[in-house]
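1. Requesting a structural model of the entry that follows:
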Amino acid sequence: MTEIGTVLARAYETLAGMRVVVADDSVLLREGLVRLLAEVGCDVVDAVGDAASLVGSAAEHRPDVAVVDIRMPPSNTDDGLRAAVEARTANPDLGVLMLSAYIELSYADVLLSDGRGGVGYLLKDRVTSLDTLADALRTITEGGTVLDPEVVAQLLVARRRQDPLASLTPREREVLALMAEGRSNSAIAERLVVTGGAVEKHVSNIFTKINLPDVGSDNRRVLAVLAWLKAR
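-> A predicted model of the protein is given here:
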């Protein structure tokens, strides 16, 4: 099997049967996403070009995931983001993958504000990688959180001077950054070339240092990322 065939097969295994709504005012990008997702087995139940249509489509079709451009009509500011939040309020099980050509740190804040996970924020040029798109959708449908590495990098820079997480060690910050990208403990261990036990210890230290006790109900990984994003 060719490399492209291997990627397609892996993506098909991940995405087959997933119900998706695509929302983007660019016809070229919208149709490109529809064809790409359909090719790997997704059931693209609708494709729309404005924020109001996204809310209606999500209510009608109740997809697993909405793939949404942040800047959409009518105002072409954050209409797509606000429509996705509205659709997710009506259907809490809806996963949301926001796409943007720009890095706006406040958008990531809004996405994570409910602390429930099942959301992602990628730059549009990332969706040219089928592996990246498939991994993001899989993570989101499993209740995880995905942030573009460039967004994570800018968050680190923006909060360096006034950082309530200053007690974290450089390694713990590195682990938290990878958590924000939606990586599991095993994936973080592989990336950092350390043992799974070492990652578990770092994660536990992070939770302790930012005062996130284990109460048996909250998604502490999401709350840890949210605490980091809200650091001003």
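2. alpha carbons only for contacts and neighbour counts from here, please
-> Will do.
3. ranges for the strands of this protein?
-> 19-23, 43-48, 65-69, 95-100, 119-123, 145-147 (DSSP state E).
4. Now tabulate the ones you listed in a markdown table and tack on distance to V199 and mean neighbour count.
-> Conversion of the strands of the chain to a markdown table gives the following (distance: least, Cα to Cα, whole Å; neighbours: other Cα atoms under 10 Å):
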| stretch | distance to V199 | mean neighbour count |
| --- | --- | --- |
| strand 19-23 | 33 | 26 |
| strand 43-48 | 36 | 20 |
| strand 65-69 | 30 | 27 |
| strand 95-100 | 27 | 26 |
| strand 119-123 | 23 | 25 |
| strand 145-147 | 18 | 27 |
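5. Now show me the structure for the sequence below, then we'll compare the two:
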Amino acid sequence: MRVVVAEDSVLFREGLVRLLQEKGHDVVAAVADAQALKDAVGEHLPELAIIDVRMPPTMESDGADAAAALRDDYPELGLLLLSQHIELRPVLSLVGTPGFGYLLKDRVLDLADFVAAVERVARGGSALDPEVVRSLVRSTSASALDALSERELDVLRLVAEGHTNTAIAEKLFLSGRTVESHMRSVFSKLGLDDDGSTHRRVLAVVTYLESR
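-> Okay, here's the model as predicted:
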């Protein structure tokens, strides 16, 4: 698997590169800022980018902002974001999309789980840190899943794995409209109103993940 690593801490970046190489992955570029990340992805077309949320030049959400831009330009690219502390605002638009992960940097110390998350995201799945899930799900309750039908749970499970509605329709042999209908029912049963500000798909996913 071809990987780009974007991390401004030299020691942490080199540690990630070494770990990935030891697991047989090809780190095609290791960079320290958001613009270099975009350039490296454009040049090497990797399958996965591992990105620090806070990077130069501003040391704010440059990494997350670059990830969002890369999602638009390279929709098949897996994105695994890392941060020292939970920062939800910069990543909300990406949570629940195919091939996305968000982990706290402490999770890298659990090598087996981290490598599994890397490979899952590269395949189009998801990987959310338990602390991220808890932060996202505070406004809803996992017990609400009891109200969902078996088919609605099937659909929500595939959403949590990062599949689009089109992919879900193909996997479950349903029409796209039927999948959309199931998702509307899921939102309704979970009490996720479409008020223009709530990320309903995100909250539905994290409700499911917290129940596992």
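6. Let's have the strands of the first structure in CSV, adding distance to D163 of the first structure.
-> CSV is the format used below for the strands of the first structure (distance: least, Cα to Cα, whole Å):
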stretch, distance to D163 of the first structure
strand 19-23, 36
strand 43-48, 40
strand 65-69, 30
strand 95-100, 26
strand 119-123, 23
strand 145-147, 20
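7. Of those strands, which is nearest L130 of the first structure?
-> Of all the strands of the first structure, it is strand 119-123 that lies closest to L130 of the first structure, at 12.9 Å by Cα to Cα.
8. Report the aligned residue range of the second structure for the closest one.
-> Per the alignment by TM-score structural alignment, strand 119-123 of the first structure matches residues 100-104 in the second structure.
9. And the matching stretch against the first structure, how far off on average?
-> By mean Cα distance after the TM-score superposition for the first structure, the fitted stretch 100-104 of the second structure averages 0.3 Å away from its aligned residues in the first structure.
10. ok, and what's touching that stretch?
-> Applying Cα atoms under 8 Å, 6 or more residues apart in numbering, the set of residues contacting stretch 100-104 of the second structure from outside is 78-86, 94-95, 117, 121, 124-129, 132, 162.
11. 7 Å instead?
-> Residues from elsewhere that reach stretch 100-104 of the second structure, judged by Cα atoms under 7 Å, 6 or more residues apart in numbering: 78-85, 94, 121, 125-129.
12. Among the residues you listed, which one sits closest to A68 of the second structure?
-> Taking the contacts of stretch 100-104 of the second structure together and measuring to A68 of the second structure by Cα to Cα, the closest member is L94, at 6.9 Å.
13. residues near that closest one, how many?
-> Neighbourhood size, L94 of the second structure [other Cα atoms under 10 Å]: 18.
14. and it, what is it in contact with?
-> A68, F100.
15. returning to what we had before: tell me how far the match of strand 119-123 of the first structure lies from the chain's centre.
-> 6 Å (Cα atoms, centre = their mean, to the nearest Å).
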